[in-house]
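>>> quick check, what structure comes out for this input:
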Amino acid sequence: MVARQGCGPPDIIERLRRNTCQTVAMAAVRGVVTRWLDDAFPGWVEFALTDVEGMVHIFHEKAPVLTLELLLASDPYPRELWVVCEVLSQGVTEARLRLWDGIESVDGRDELTLPIQSVRDDDWTARQT
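Okay, here's the model as predicted:
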């Protein structure tokens, strides 16, 4: 989610609560695929997210779990990628998130507090771009 000029950051949770078909506040978080790790089916990549304290969290995950976009070993890296997440809480400058599909960092974290500028509320776009 990018703050729109002339207004503060939209409240993702409140906007998604109004949608009665949605039971969980889903969003997308911006990170970076830093490199291709392994050709083992279906292909593994290294993905990085930077939290509000500037700490970089590293994830080793199957490419199709992160995105529906076709990632290849021959692609140029690093590259930006939006990954689906659940919004657990949101403040003015940060959001507490849980990554989708059981994605965990190499040190076992699946919940992170990230800058609100790294979050957007069009979650399914992350799986399709």
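>>> CA only for contacts and neighbour counts going forward, please
Will do.
>>> spatially nearest residue to Asp38 (excluding sequence neighbours)?
Closest residue to Asp38 in three dimensions, ignoring its sequence neighbours and counting by Cα to Cα, 6 or more residues apart in numbering: Trp44, at 5.0 Å.
>>> neighbours of Trp82, how many?
25 (other Cα atoms under 10 Å).
>>> got the contact list for it?
Residues in contact with Trp82 (Cα atoms under 8 Å, 6 or more residues apart in numbering) are Ala28, Val29, Arg30, Gly31, Thr67, Thr125, Ala126, Arg127, Thr129.
>>> now the other sequence, so there's something to compare against:
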Amino acid sequence: MTALRVAGLSVQIERYIDDHFPGVVACVLTDADGKRHAFTEKVPVLSSSDLRADSSYPKPGYIGCVIEHEWLDAAGRKLVQVNTEQPWGITSVSGVTVFNVLDAQIIDR
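Below you'll find the model as predicted:
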């Protein structure tokens, strides 16, 4: 069995949406094809910053993910297929957990 390759996936935190402890924010992931995927998640899951309703936005954030596959596309871009279901059980608001992103969007390998 191959070990899971856990990494961080760069997202943009766009706004604060709920004060319910520890605070909930909305963020967006833009995939390799330019499609935006929205997420709603607790602040500490996406950022180590102390984000609040009166913080200025957007802010950088990250989602934990597992790297499933890497390849070069026809344009020579290094792409990475990630799954956000592991390690933290994160799903986009539309229920998607698998995304093709640019290698540059992967942090904390």
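>>> follow-up on the earlier one: pretty sure the residue nearest to Asp38 of structure 1 contacts Glu61?
Yes - judged on Cα atoms under 8 Å, Trp44 of structure 1 makes contact with Glu61 at a distance of 5.5 Å.
>>> tell me which helix or strand the spatially most central residue of structure 2 sits in.
In structure 2, the C-alpha closest to the average C-alpha coordinate belongs to Ile63, at a distance of 3.7 Å (Cα atoms, centre = their mean). Under the criterion of DSSP states H and E, Ile63 of structure 2 resides in strand 59-72.
>>> neighbour-wise, which of Trp44 and Glu61 of structure 1 wins?
Neighbour count, other Cα under 10 Å: between Trp44 of structure 1 and Glu61, Trp44 has more, with 22 against 19.
>>> now which residue in structure 2 aligns to that one?
In structure 2, the residue paired with Trp44 of structure 1 is Val24, using TM-score structural alignment.
>>> could you do Gly91 of structure 1 as well?
Mapped onto structure 2 by TM-score structural alignment, Gly91 of structure 1 lines up with Trp71.
>>> can you check Arg35 of structure 1 too?
Match for Arg35 of structure 1 (TM-score structural alignment): Arg15.
>>> list the buried residues of the helix or strand harbouring that match.
Using DSSP H and E, Arg15 of structure 2 maps to strand 5-18. Within strand 5-18 of structure 2, the residues that qualify as buried are Val6, Ala7, Gly8, Leu9, Ser10, Val11, Gln12, Ile13, Glu14, Arg15, Tyr16, Asp18, counting by 16 or more other Cα atoms under 10 Å.
>>> quick check: the fifth one touching Gly64?
This means Ser10 of structure 2. No - look at Ser10 of structure 2 against Gly64 with Cα under 8 Å: they stay out of range, at 9.1 Å.
>>> tell me the counterpart of Gln117 of structure 1 in structure 2.
With TM-score structural alignment as the criterion, Gln117 of structure 1 lines up with Ala104 in structure 2.
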